[in-house]
Each structure stands twice: as structure tokens, then as C-alpha cells.
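Enquirer: have a look; sequence and predicted model below, questions after that.
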Amino acid sequence: MDALHEELKRWFGYDEFRPGQEEIIRTLLSGQDVLGIMTTGAGKSLCYQLPALMLPGLTLVISPLIALMQDQVQNLERRGIHCATFLNSSLTKREIVERMEGIRNGRYKIVYIAPERIRSREFMTLLSRTQVSLLVVDEAHCISEWGHDFRTDYLLIGSLRERIGQVPIMALTATATKEVQEDITVQLGIEDGARIIMGYDRPNLAFIFRRETTVENKYKEAVAFLRGQRGCGIIYTSSRGECEEFARLLRQQLGEEIAFYHAGMQAEERRQIQDAFIRGKFRIVVATNAFGMGIDKPDIRFVLHLHVPSSVEAYYQEAGRAGRDGKPSICMTIFTQRDRGIHHFFLKKEFPSEAEVDRLAQRLIDLHTEGEAVRIRWREFAGIQGFTEEKVSLLLHIWEQQGVLLIEEMDSQDAVVRFEKNAFAKKRNEVLMTISRLKLRRYGKLHSMVELLAAEGCRRQAILRYFGQEGFARPHPCCDRCDPGLLTGCYTPGPVDRYPWRDVLREILPADPPVVMPRLAKTEGEEAYAIGEARDEAGLPRLYELLKSPSVNTRRMAVSAIGKIRRAESVPYLLTLLKDVNPQVRQYTLKALRKIGDRQAKSYVEEMLKREDKEYNIREAQAILKEWSG
């Protein structure tokens, strides 16, 4: 056993490397930069964790998601490795100070950071005084405009290397076309580095695509599929509302607890759901694409998409969360033609229009004092202007790329920018062209996914060809085109799973009488909305019930409806919502109380104000108190 295998055994307890791991690690330890492309579940994390423990200094890991960082640190701690930490917006200022002090004192070997941390002067000063031995870019496709998940903050990484010295770089991803690979190496300055591509095929996954003509049929097929699955799995939906309501439907149809997960939930709620799923408390999670990246759960037996994914890369990354243990698993996609329309809606919201660009530029100019930097609380700024946070962040980065302004500092709350007033007009056309280019690339990604769904022949071959891989050994079963038995239940994907498509369908959808599937359009949230629109006082008891719903959307709609009806007798029911865990529910509650205008709530609003941490709620509460003091 050589020294590298001894270290593998010492730290991780393994006798052998997985395919590709040893080649990547030895290449890196020889001093070369490396771009490594390995499928989900192939063990990318070990490729940098083991060298990090062997190298003398600090390994800095750029990671796109808070959950991903936390998961990696927890996994290391479970192995008895306590020299890793993370810095991100989930920490308090005190925790950040303590961890930075730990970095200064050499307590850590591995530090995970979000890319925007590079903007912090304090952090960069700390790095300049710290021995950094390795820079790792996880989910490296995020650095490429050609990738499906382009993150503007990732563009800062190239300059980071210049600041900390020419240390080796390891870039890792599971999904990168040839164009994305080229862009990664150029952006990171590692064109002369090694590319180690282990292929994209996952032979243990069976791919099934079904197109249905109606939403109702889509959900019937989904329930039929899920009734045949005894393993655990993830269901991906296109929106937060659908995520919550489909979970509700499944609770009715399957008779078991079903969790849901989306970005509109509080960070602590999301963490609890993720941990419970990993521990097996929930068998099924219904989620948006906010869930799953870096989740270390090897025994996911199925992934079901209930929409058209935004790109082939996004689809393959999400589907690839099934079967990380190498056992047979199913990747099912059930869609309708109208599903692609949701992406057009989101793309319009994601990219700022020409008028919005001008409005935001004028807002910055109005705040400008000659020769001084402008500090904005950019998340509030987004709300005031009617922008999303993502739009403001994107525009700031594009303006910086075009030389319109300089972002001196930026974190999850604040941005400090410096600019000349006339720079916005000079570069306006270039900025608009950049936005158009990014939008067209996103549309192109969506078009490639639609083409994949409609492609003739083997599904696996079409997926692999997209990534530039031609040769592969066709497994059995492979996909619904190669093995039509997958649609009739003739094949058993695994020892604990059945796939009795037609049998199950006949059981739950007999000709007479038919099973009535709840229409998802008639949600509890919409029920509350209808009561409010009708100003139906007789519906108040039902609204009071809906205030206790686990669904954030339902609680919001119920509060809003009560505000429209404006009965003072409703105030006691609303007061408990001032302590709701969701800040938007608290916001709706303040607005409803203001509409009702019953000053018996004044002391409760004052108490809320003492503990409230969201600026928009603080402003609303202060406005109410000022109004009621007159």
C-alpha cells in the first residue's frame, strides 16, 4: 500500500478509490490544475477532501449552496474530521468572526465559502495572510455563461487566484458540455491543466418520459407511478405553489406523510426537511429545484419530474440524485405541452426589461453624491423598485462587467458601489445586449430539453450525445424506448421496487366508477382568495381554520382575505400570526390589521417590532403605530 492509499484508509476508511478519484488526486498533487467531470454519486468531494488533509495549508472550496456546504462539513464531522467549516449568510456576525479567527489561528484545513464572500475586504485581507494550498471550485459549470446554472458571482474566482497566489485549482462538476468545459478553463485560467472526464453514463438509471394531454392525466399517472414505488424518492415541480399543493394531494392519495421543500420557506424549515429526509423520516419529498444538490442520500430509488426541466443539464443533475448507491433506480418525467410555458414566464421575470434597466440606473443616480461610494441595502432596494433580488444582483454584476460601476463590497444584505453618473448612458446598449445574450442562451437550453423529450430512439443515447459522449454499453432496462416493458410493469427495477404501471392504473382508475382526483387548481389558498374577493363574512370561520395551515401560501391568502372583509372580531385570530415563522405571513398580517384599524392590536404590534428582523415589516409596523398614535 502506497502513501496515498494509506491516507485514504486513515481518513476515510476505504481500501480502494472509486474510478477517476485516484487519477484526479495524483494529478493535482503533482502540481497540475485539474478539471474533473464525474457523475453524481461518483465521489467528487473526496477528490479535494483527501488532498486538503494531506497538504500543509488551507483548502478553500467555492460552493454555490448553503445546504451543500453544511452537508459536506457534517459528513466530515461524522467521520471524526473536525477541521472543516463554512462561511455564509446563514451565520450570525459573531459566528463569522469566530470562524475567521479560527482560520487565522490555523484551526481549519478546509473552508467552504459562497463566491460572494470574495467581495469581503476583511476576508480577502485574512486570506492574504493565510497559507492557501488549494483552491476548489465545486459545481464549476456555474462559472460559465453557457452552463445551465450560471452565477455571476462565480466570475470573481479568476481574480481570487491572483490575490492568493498561483495555487493549484481543482474544478469539479457532473454536467459540462464541451462549450462549458472550454469556458470553465478560460475563466479560471487553467487552459493548460488536465481534463479528466469519467463519462456521463449512469447505467443503473432507467429513463422514462411520458407526455400527457391534460394536467389531470399527468397527476393520475404520477399517482399511479408513486403507488408502485416502495423506495424513497424526490418529486420535482415547477413552482412553489404546485410543490405545496401536490404534496397535499399525495397525502390524500397515498395515506402517508409527504414533505415539501422550496426556496420560499425559512432556512430552518428547509434544513429540518432536508435532515428528516436523509434520516428516513419522510419517504417522499415534493420540491422545486432548490432541493437536492449535495444531498448525501445514496438510496434514492426514484426521481419524478412533473414538468419540463429548464435544460438537459438541470434534468440530468436532478435525475442523477437517484441511485447514488449504484442500485437500479427510475428517472420518470411526466409532462404536458403547456409545461414549457412556465419557463417562459420565469425567464421574463428573471431578466430585467429595458425600462427596468433605466429605472434602476436612475434610482442609483438619484442616490449618488459626487466622489463618494453609494451603499444600498440591495434586497430592500429590490422590493422598493419592484425588482426581484436576482434582477438587482444580475444588473449590478453586468454593470460591473461593462465598466459602468465598481462593486467595492457585497454580501447578502448590502452592496457598496462606486460610479460616474454618465457611465450608465454610455454603456446602456452594451448592457442591454448582454442581457439579451444571456436570455437567448437560456431559451436555447430550454429548446434542447424540449428536443430531448421529442427525440426518436434511445433516451440514454440522446442524453449522452448532448454531453458529447457517443459510446456506451446499453444496460437492461435502459429506457422506455429500448424497453417498452417499463411502461407495462414487466421489468422490476430493484429488489424492493415494483413498477406495475397498467395494473396500478386499472386499480385506481376503473371504468366504473372512476376515482375522482382532486383538481389542484382548487387549492386551500384559492379557496381563501375566493372568500376574500367575495367579502363573504360567512366564510370567516373557514378562514380562521386556514390560518393554521402548514402551507405558507394558504396562511398568506387567509390573512389577506380577512383583511379584505375587515371585521374587528377577526383581530384576535390575526394576533397570533404576528409571531409566524414566515416573514411574509407577518407582513400580510400587519397589512390586514392596518385595514381593520382596530387599535386593540397596538400593543401587540409594538411587541412584534421589538423582535422583528425584516426591514419591510419594521417599516410597516412603524407606519401602523404612527397612524394609530394620531
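Expert: Nice, I can see it.

Enquirer: CA only for contacts and neighbour counts going forward, please
Expert: Noted.

Enquirer: for the chain, longest helix please?
Expert: Counting residues, the longest helix found in the chain (DSSP state H) is helix 428-454.

Enquirer: so after that helix, what's the next helix or strand?
Expert: Moving toward the C-terminus from helix 428-454, the next helix or strand (DSSP states H and E) is helix 459-466.

Enquirer: can you tell me how far the closest residue in space to Tyr261 that isn't next to it in sequence is from Gly41?
Expert: Of all residues beyond its chain neighbours, the one nearest Tyr261 is Ala287 (4.7 Å), with distances taken as Cα to Cα, 6 or more residues apart in numbering. Taken as Cα to Cα, to the nearest Å, the spacing of Ala287 relative to Gly41 amounts to 20 Å.

Enquirer: give me the more crowded residue out of those two.
Expert: The neighbour count for Ala287 versus Gly41, taken as other Cα atoms under 10 Å, is higher for Ala287 (26 against 21).

Enquirer: how much space separates that one from Leu464?
Expert: When distance is defined by Cα to Cα, Ala287 is 26 Å away from Leu464.

Enquirer: now the helices: where do they sit in the stretch 251-400 of the chain?
Expert: 267-279, 312-319, 340-350, 354-367, 378-385, 389-401 (DSSP state H, counting those that start in this stretch).

Enquirer: on that earlier part again, I'd like to know which elements the longest helix of the chain is packed against.
Expert: Under the contact criterion of 3 or more Cα pairs under 8 Å, 6 or more residues apart in numbering; DSSP states H and E, the helices and strands touching helix 428-454 comprise helix 312-319, helix 340-350, helix 389-401, helix 459-466.

Enquirer: structure two is appended below for comparative analysis:
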Amino acid sequence: MNLEIQLEKYFAYTSFRPGQKEIITSLLEGNHTIAMLPTGTGKSLCYQLPGYLLEGQVIIISPLLSLMQDQVEQLMMNGEKRVIAFNSFLTADEKNHALLQLHHYKFIFLSPEMLRSKSVIDGLKKLHISLFVIDEAHCISQWGYDFRPEYLKLGESRDKLGKPLTLALTATATKEVKNELIASLHLDHWNEFIYSVDRPNISLVVETVESYQEKSERIVELVKRLEGPGIIYFSSKKLTEWMSAYLREHGMTRVMAYHGGMEQENRVLIQQQFLHGQLDLICATSAFGMGINKEDIRFVIHFHMPLQLESYLQEIGRAGRDGKKSVAILLYSPGDEQLPYQIAEAELPSEVQVNAVYQYLEMNHHMTTNLASFEIDIRRISGLTETQWRIIRDYLVDQKELLLKVQFQKLTLFINERLQVKKRKISEMHLWICSQIQQCRRKKILKYFDEDMTIEVENCCDQCGIDLTVFDLKISKHQVANSSYNWKQQLANILLVSERSDEK
């Protein structure tokens, strides 16, 4: 089979990006496949094209509702109607109807939580599943930076579905993450395609500023100076909105905030405006970017320090997908590392919260058989967020055969281990930012992922020496901006020239 012909037939592309053809060939030959491709190198094509070439349905497990919706919309824009996102956006009636119609769909996107529903599993068992895809597969590993408890069940779900041909996709995974991923999915044989995390066309810059105010002022300078479009990442929803307003006050009108607390309709609208060039800049939390298929992003700025190198790479990887020169700038103020530690601790249940849940269940022991029914009461008395509750609930369900006291002892140990992993990741990120040794930043990242730097990169990083003027706005853009701004003067000049011509 000539895959290039099939690629052009289904997607109107004439050639594959590095790694795509090898991964697709592996799947078409019937091999379970683990693939690590850098952000922005077209991972979704690795299951979409085989999906068209294999008989049966493709099941895609995706961790984020926004990512799922984006991928569904992209397939629909490509003319594919047999696609559905099976997630919490569907009403009960819509879910029931979709379950009866599953055989009519080619691509079925599922959240990991939805896959744990007996009715969903029973519906999927009736299908001929040609490919079982785990997107963002690093979420499986307890050592992964974006660990999701629900992902740990995917191996069991895969077994229930008859161990279909499986593709695990991720952009960043260390060796320990990859090994746990393989074990969790119950793979007995597989092919691996591990490509470098490096994106040589993205220059890496860390700037140290002394204060919050100085950081805000530097953002204005950079945005006015750098060729866009661009993204600025924050760890605070409130700050995305404040900064977008601050930038508009300083003359940048084509900027909007984006975060997970916004209404879905507003998020979709802002995404579309950015994709179609109606916005030049997005001030966003990490909720923005996954699935955003925009090739010409020229810069990514981090206002806050990321929690780990893996997510930093994911976020800067949204720049330069067209292969052209782009820049990633991280602004650091002394003490910035405190916020990531606070975020890490807030994501996990505290010892006080765990003890509150234990005491509640100890007094109402019969409730442990159906935790979900008492979620509202348990969360109220313990003050758990939705994420914290999911961690406790899923862990207790796994350990339900043990005595309650033993379950909670193991849960406390598990939470402490997770917190230590998160703190280690923050420490590694902080060390990368603040290292006093004049060593290439790119080389340090590659070493973290057990890679060697094999090519010399021009304008590599601030440690190697970098010329930021390379990324400045082009003169022609300034001229366009100035001409549109000074239209009255332009008109006056035209009239003056016309009068002089008439006099002649």
C-alpha cells in the first residue's frame, strides 16, 4: 500500500512529518505501538489515517474535554461526519441515544471516566474495535507530570474489550514513565518510536526581573516588540484576565484571556478567533493549547514558573509548528518557585482532609460500598475539591478488599509519595532556570530525557548567547500599523499631491 497516496486522498497532504509513516506502518502491520513525538508534529494523524485504512471503529481516550472537542471539530472540518465525543457534555438522553448508535461512528472519543461506565463498556463490546488509542499517555504513570488516577484503569478496560490493537501517544515521557505505561496497559509485545523532544527552531530564553511590576512592564515591552501571534501562560485564572486588560490599556487590542473557568462557548469562540487571525495574543492558563492546530505561533511567554520541565516543553511546543524560527521566554522573579509548591500541595488531599474522610466512613462504614452516592456529604465535611475527591475515591475503590484503616494508611502513603514527586519536579525546573553554571539550556533539557544534543542550533538559548532582534516585528508590519493609525495624515498627503498635480 502506498501510504503517500492514502495521505493525499484523506488529508490532502503530499508527505509525512518525521515519525508519522513509521508509526502508521507499525499499526497497519498489527503491532501495538508506543510513540513519543514532540508537541506540534502531528500525533493525531498517526491514528486518523490508520482509522480510515482499517475496518471497524477507532476508540480514542483523551484526558481533556477541550482537547476532545477540538479534535472532533478538526475531523468534522475535514469532512468526517462519523465522529462523536462521548463525555460529560452529553445529557443522559444524548448518551443513551449515542450508545444505541455507536456502530454508526468511525471515531469515538472518550474520557477515561466514561470508559469506566458498565453501559459504555457493554456498548463498545458490540463493536469491531480496529484501534484503541490513548492520547497524552503519560497521564497513566504515577511518575508522569499530569498523572490522572482514571488512566490507571485503562489496562483493565482494554482487557474487557478484548485487547484490541493499541497506540499510546505522548509528547514527553521519561524512561520511568514509559515503563509504567507499558505495565499499566498490559502490553506483552509492542513497537516503540521515541523521537527527540527537541524543537531546534524554538529559541529558549530565561530573563530575571526583580518584581511583579517589572515583570508586567516587561510583558508589554515584549509583546510590542515581538512578531506574533503569541501565547502568554499563567498559573492564575485571575491574572490571565488582568493581564489581557492591562495589555489593552497599553494599546494592544487584539488580545483575550482564556482559562478553564470560562463558559465553554466563550472558550470555543476565543480559540476560533485566535486560529483565524482575529486575535494576535492569548493570555492563558495551561487549559489552552492542547489540540490547537495553529502553525504560525511565533512566541510563547511564561509569566509564572511551570511546575515541571515536561509541561514547559508541552507549552512552548505550541510555537513554531510551521518549522520557522520562534522564541520561548520565561520571566523569573526570585521566589517564583513558591507558587508551584502551593499549587502542588493544593492538588492533593491534605492529611487533615484524609483523616476527616476516614472518620466519616468509620462512623458510617456501610457507605464504603457506594462512595459515589455520598460524594456531596463527604466533600462538604472534608472540604475536598473535585480533583482531590477523585484521588481518594479511586484509591479506595481499588483497595476496597482491605480493612478501612489499612486502606487509609496506604492512601496517606500514596499521597505523600505523589507530593514528593511533584516537589522533585518543581526543584528540577527551578534548577534549570537558576543554575549558575553557564551551560546550554537545551542540552540540560535533553539530558533530563536521556538524550544527547547532536546538532548545533543558531540562537539556541540565553546561556549560549542569543539575538532577540531576530524575532522583532518586521518593518513592513510597523508600516501597515502606522498607515492605518495615521489615515487622516495619509489622506491629507494624497489631497496635497493631487492639488499640486492640478496646478501643473
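Expert: Done, it's in. Please read these numbers as outputs of a predicted model, since none were measured by experiment.

Enquirer: that older thread, okay if I get the helices and strands packed on helix 428-454 of structure 1 as a markdown table plus mean neighbour count?
Expert: Conversion of those to a markdown table gives the following (neighbours: other Cα atoms under 10 Å):
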| stretch | mean neighbour count |
| --- | --- |
| helix 312-319 | 22 |
| helix 340-350 | 14 |
| helix 389-401 | 19 |
| helix 459-466 | 19 |
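
Enquirer: in CSV: those, plus distance to Glu16 of structure 1.
Expert: Formatted as CSV, those follow (distance: least, Cα to Cα, whole Å):
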stretch, distance to Glu16 of structure 1
helix 312-319, 26
helix 340-350, 44
helix 389-401, 43
helix 459-466, 28
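
Enquirer: among those helices, which is nearest Lys281 of structure 1?
Expert: Lys281 of structure 1 lies closest to helix 312-319 among these, at 21.2 Å (Cα to Cα).

Enquirer: which part of structure 2 lines up with that closest one?
Expert: On structure 2, the counterpart of helix 312-319 of structure 1 by TM-score structural alignment is residues 309-316.

Enquirer: from the chain's centroid, how far away is the matching stretch?
Expert: 9 Å (Cα atoms, centre = their mean, to the nearest Å).

Enquirer: then stretch 156-168 of structure 2?
Expert: On the basis of Cα atoms, centre = their mean, stretch 156-168 of structure 2 sits 24 Å off its chain's mean C-alpha point.

Enquirer: what's that stretch aligned against in structure 1?
Expert: Under TM-score structural alignment, the counterpart of stretch 156-168 of structure 2 in structure 1 spans residues 159-171.

Enquirer: for the matching stretch, measure first residue to last.
Expert: One end of stretch 159-171 of structure 1 to the other measures 15 Å (Cα to Cα).

Enquirer: ok, and what's touching it?
Expert: Contacts made with stretch 159-171 of structure 1 from outside it, assessed by Cα atoms under 8 Å, 6 or more residues apart in numbering, are listed as 28, 31-36, 48, 118, 127-128, 132-140, 190.

Enquirer: can I have the buried ones of those as a ChimeraX selection?
Expert: The following ChimeraX command selects only the buried members of those, with burial defined by 16 or more other Cα atoms under 10 Å:
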select :28,32,33,34,35,36,48,118,127,132,133,134,135,136,137,138,139,140,190
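
Enquirer: how close does stretch 405-415 of structure 2 sit to structure 1?
Expert: Stretch 405-415 of structure 2, aligned to structure 1 and superposed, deviates on average by 1.5 Å (mean Cα distance after the TM-score superposition for structure 1).

Enquirer: residue range for that stretch in structure 1?
Expert: Stretch 405-415 of structure 2 corresponds to residues 425-435 of structure 1 when matched by TM-score structural alignment.

Enquirer: and the aligned partner of Lys224 of structure 2 in structure 1, how far from Ile334 of structure 1?
Expert: In structure 1, the position corresponding to Lys224 of structure 2 is occupied by Arg227, as judged by TM-score structural alignment. Arg227 of structure 1 sits 15 Å away from Ile334 of structure 1 when distances are taken as Cα to Cα.

Enquirer: what about stretch 464-476 of structure 1, distance to the chain center?
Expert: Taking the mean C-alpha point of stretch 464-476 of structure 1 and that of its whole chain, the gap between them comes to 28 Å (Cα atoms, centre = their mean).

Enquirer: which part of structure 2 matches that stretch?
Expert: Aligned by TM-score structural alignment, stretch 464-476 of structure 1 falls on residues 446-458 of structure 2.

Enquirer: which residues does stretch 454-465 of structure 2 contact?
Expert: Outside of stretch 454-465 of structure 2, the residues that reach it under the criterion Cα under 8 Å, 6+ apart are 200-206, 438-442, 466-467.

Enquirer: for the stretch 201-350 of structure 2, what spans make up the strands?
Expert: 202-208, 230-233, 255-258, 281-284, 299-302, 326-332 (DSSP state E, counting those that start in this stretch).

Enquirer: distance to Ala168 of structure 2 added to the ones you listed, as TSV?
Expert: As requested, those are arranged in TSV below (distance: least, Cα to Cα, whole Å):
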stretch	distance to Ala168 of structure 2
strand 202-208	26
strand 230-233	27
strand 255-258	29
strand 281-284	28
strand 299-302	27
strand 326-332	28
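
Enquirer: which stretch among those strands comes nearest Ala372 of structure 2?
Expert: Counting by Cα to Cα, Ala372 of structure 2 lies closest to strand 255-258 out of the strands of the stretch 201-350 of structure 2; the figure is 31.5 Å.

Enquirer: how much does the closest one stray from structure 1?
Expert: Compared with structure 1 after fitting, strand 255-258 of structure 2 has a mean deviation of 1.2 Å; criterion: mean Cα distance after the TM-score superposition for structure 1.

Enquirer: what span of structure 1 is that strand aligned with?
Expert: Mapped onto structure 1 using TM-score structural alignment, strand 255-258 of structure 2 spans residues 258-261.

Enquirer: tally up the residues packed near the closest residue to His250 of structure 2 other than its chain neighbours, please.
Expert: Excluding the flanking residues, the one nearest His250 of structure 2 by Cα to Cα, 6+ apart is Val220, at 7.5 Å. Residue neighbour count, defined by other Cα under 10 Å, stands at 17 for Val220 of structure 2.

Enquirer: gap between Val220 of structure 2 and Ser244 of structure 2?
Expert: If you measure Val220 of structure 2 against Ser244 of structure 2 using Cα to Cα, the figure is 10 Å.
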